[in-house]
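Novice: okay, structure incoming, though there's no sequence with it:
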């Protein structure tokens, strides 16, 4: 097959894409078409094969729906661009998929059935697969699931203490998300530490608008903060994270709120957004430094809840080789890293402030010299991980 792999991440109003030359993983082309269906769509396209590869071209486009958006994406890629496979990010694979999977009719049916678990994501992901299959019927399509890496969780971590019917019949258990990112950065940590992946134990913090922690022991995910849905776990940009499960029924029974409305509020109007009116951590840091109490409280809560997960995972793992920060916030917000690591010296986790404020590599160690646990800031590259899994599957 042709060594280039096109990675597609189809969202509700956007399409992210990268073309990678395999097996080295060099990015040839990447882009983002956003605001699909808004009448004000925008395409950002970066071509490393062009004469001016550093220049990102931005253009206003008309993308009324996803089919029109994909037409524009493939037009931007150009007829000369070749690829041997199209790999798709799919959010929820349930307990059925533990690795990259060639798309067949049965796989399409399974992704559709799992849409009940991820109604905001799986249908859109599947729509992208369907459109690409129609446009390129002879090109292999591969699905890589956000939940797959966490299929190594033991029952004590993935089971909830709920009626057996809920688990056996309804499939209610912890699935975990951000698996592609956690897998990628854990492997990069092992390389940096010069240890075999199967002997490396880390706590990985993927901090962005969505956020999750993962306990990775000897290369395998053994626990993670997100659960049946991406709502559980850490406090996030617009998601509440952990709350008392009786709160929704209280709101329904005593304040006449509808279940759908409560669900929307918890997923789209909670977290940092609820406390401050914004999910932009950069803005919150600025506001906090200017003395705004609500911003300072939000950041304090954000760091505190991450710290609790670190303590829990450190305890069950009996120590770790490294603590990893990744994702947009994890990679770029030095203040958040300092808040999270403050007071953890008794666990061998202590930041070097100078290193924390200066990073210029894909992997940076910001731990104080002499500490047993390394603190690594690693730039995640989910598209590369997806391409690598696809390459391994098809070869």
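Specialist: Right, received. Where do you want to start? As the structure is a computational prediction, the values presented were derived from the model and not from experiment.
Novice: going by C-alpha atoms from here, please, whenever you check contacts or count neighbours.
Specialist: Fine.
Novice: in the stretch 101-250 of the chain, which spans are helices?
Specialist: Taking DSSP state H, counting those that start in this stretch as the test, the helices found in the stretch 101-250 of the chain are 105-113, 122-135, 155-158, 164-168, 179-193, 246-255.
Novice: of these, flag the one that's most buried.
Specialist: Across the helices of the stretch 101-250 of the chain, averaging neighbours per residue (mean count of other Cα atoms under 10 Å) puts helix 179-193 on top, at a mean of 22.
Novice: what packs against that one?
Specialist: Judged by 3 or more Cα pairs under 8 Å, 6 or more residues apart in numbering; DSSP states H and E, helix 179-193 is in contact with strand 202-207, strand 322-326, strand 363-365, strand 374-378, helix 382-394.
Novice: next one for the comparison:
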């Protein structure tokens, strides 16, 4: 079965064509800068790679360009559009309605639309991807996989805010969690790996570190707490997002310094985090500057790691122990520096980092803890597209 996985953003479409149940990636790529000058489309199938600068005014044009590449007589991987049996869509916010993957219906689309106020930067573009795919692949089943679904298992003591209860009951204001597809995938892979060594690994902390960052407590395979809440802004320090901040700072910026609410939102979401601390949002630049002796960048790295360590401590308490910490996503998988900062001075937990293993890059799940450590340190490559394909395949079968 050919499943086309689409992750539709405000100006991009990330895609993979995956053959299921074999889990073979037949083709993959990305459309970037939709509606802007210098739009790009990339395509990879086996050893063949292609990147083109083309005019892509909207998402429909982008998806048609992707289809043309998949159908190309020379390097394409399908014979016609009907060879796409299922289109799996990443949808960021499912609210409290969607606790599992669903086939798209008019009612589902209306509910996704109603949740736009909860994820204004994501849900409109996710919905646009669905609507465009319905037109382009009219014979395929459309499936929605929700980032928030994995966190529907969080208990109320974890997801409810200490504000008047009417805001939860009347307006669904609560913690929902994000990056759920990634956390689900790596926690399942990690538990599967650990069970081969010990029968009852059940308390996992998954650390998703990219431009957006989040950390989850996963007990017995189910999420019990998570750092991101009502929106994808709090918790860990991110590329341009501040993460946790005293609400008094927001009031002070508005009431005393004269910033508008919109200006404060832009400051906290687009101008803060590692960018606000260092002038760089890319961790590679910050690590390079730190290595050259830049104390500002060095401090930012340790602030980043310190925030992660605090959440690890909280989640160990919440789960009454810990069996493994799992690093994933672009920074989590590739930054030996951040992993070292997070894991140092944690020996009291039975957590011992093997520095030689930590410095070795790899693209498979690996254990970087010292042999015999009671708490394992794992690096697990995430694969959100494969997780979406797997969930879509299970649903339609």
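Specialist: The structure has been received and is ready for your questions. In this text, all values refer to a predicted model and were calculated from it rather than measured experimentally.
Novice: and for residue 195 of the second structure, the neighbour number?
Specialist: 12 (other Cα atoms under 10 Å).
Novice: now it. Nearest residue, chain neighbours left out?
Specialist: Among residues not flanking residue 195 of the second structure along the chain, residue 201 sits closest, at 6.3 Å (Cα to Cα, 6 or more residues apart in numbering).
Novice: for residue 394 of the second structure, see how far away that neighbour is.
Specialist: Distance of residue 201 of the second structure to residue 394 of the second structure, computed by Cα to Cα, to the nearest Å: 26 Å.
Novice: those two: who's more crowded?
Specialist: residue 201 (21 against 11).
Novice: give the aligned equivalent of residue 17 of the first structure in the second structure.
Specialist: Structural alignment places residue 17 of the first structure opposite residue 15 in the second structure (criterion: TM-score structural alignment).
Novice: its match is in contact with residue 26, isn't it?
Specialist: No - using Cα atoms under 8 Å, residue 15 of the second structure makes no contact with residue 26, being 11.0 Å away.
Novice: those two: who's more crowded?
Specialist: For residue 15 of the second structure versus residue 26, neighbours defined as other Cα under 10 Å are more numerous around residue 15 (23 against 19).
Novice: neighbours of the aligned residue in the second structure for residue 296 of the first structure, how many?
Specialist: Matched to the second structure by TM-score structural alignment, residue 296 of the first structure sits across from residue 298. For residue 298 of the second structure, the count of nearby residues is 19 (other Cα under 10 Å).
Novice: wait, a strand at residue 298 of the second structure?
Specialist: No - read with DSSP: H, G, I helix; E, B strand; the rest coil, residue 298 of the second structure is helix and lies in no strand.
Novice: chain neighbours aside, what residue packs nearest to it?
Specialist: residue 290 (4.9 Å).
Novice: so that neighbour is in contact with residue 300, correct?
Specialist: No - Residue 290 of the second structure lies out of contact with residue 300 (Cα under 8 Å); the separation is 9.2 Å.
Novice: quick one, what contacts the spatially most central residue of the first structure?
Specialist: Nearest to the geometric centre of the first structure sits residue 178, at 3.6 Å (Cα atoms, centre = their mean). Listed by Cα atoms under 8 Å, 6 or more residues apart in numbering, the contact set of residue 178 of the first structure reads 146, 147, 206, 212.
Novice: neighbour-wise, which one of those residues leads?
Specialist: Neighbour-wise, these (other Cα under 10 Å) top out at residue 212, 29 neighbours.
Novice: any idea what that one aligns with in the second structure?
Specialist: Taking TM-score structural alignment, the alignment pairs residue 212 of the first structure with residue 214 from the second structure.
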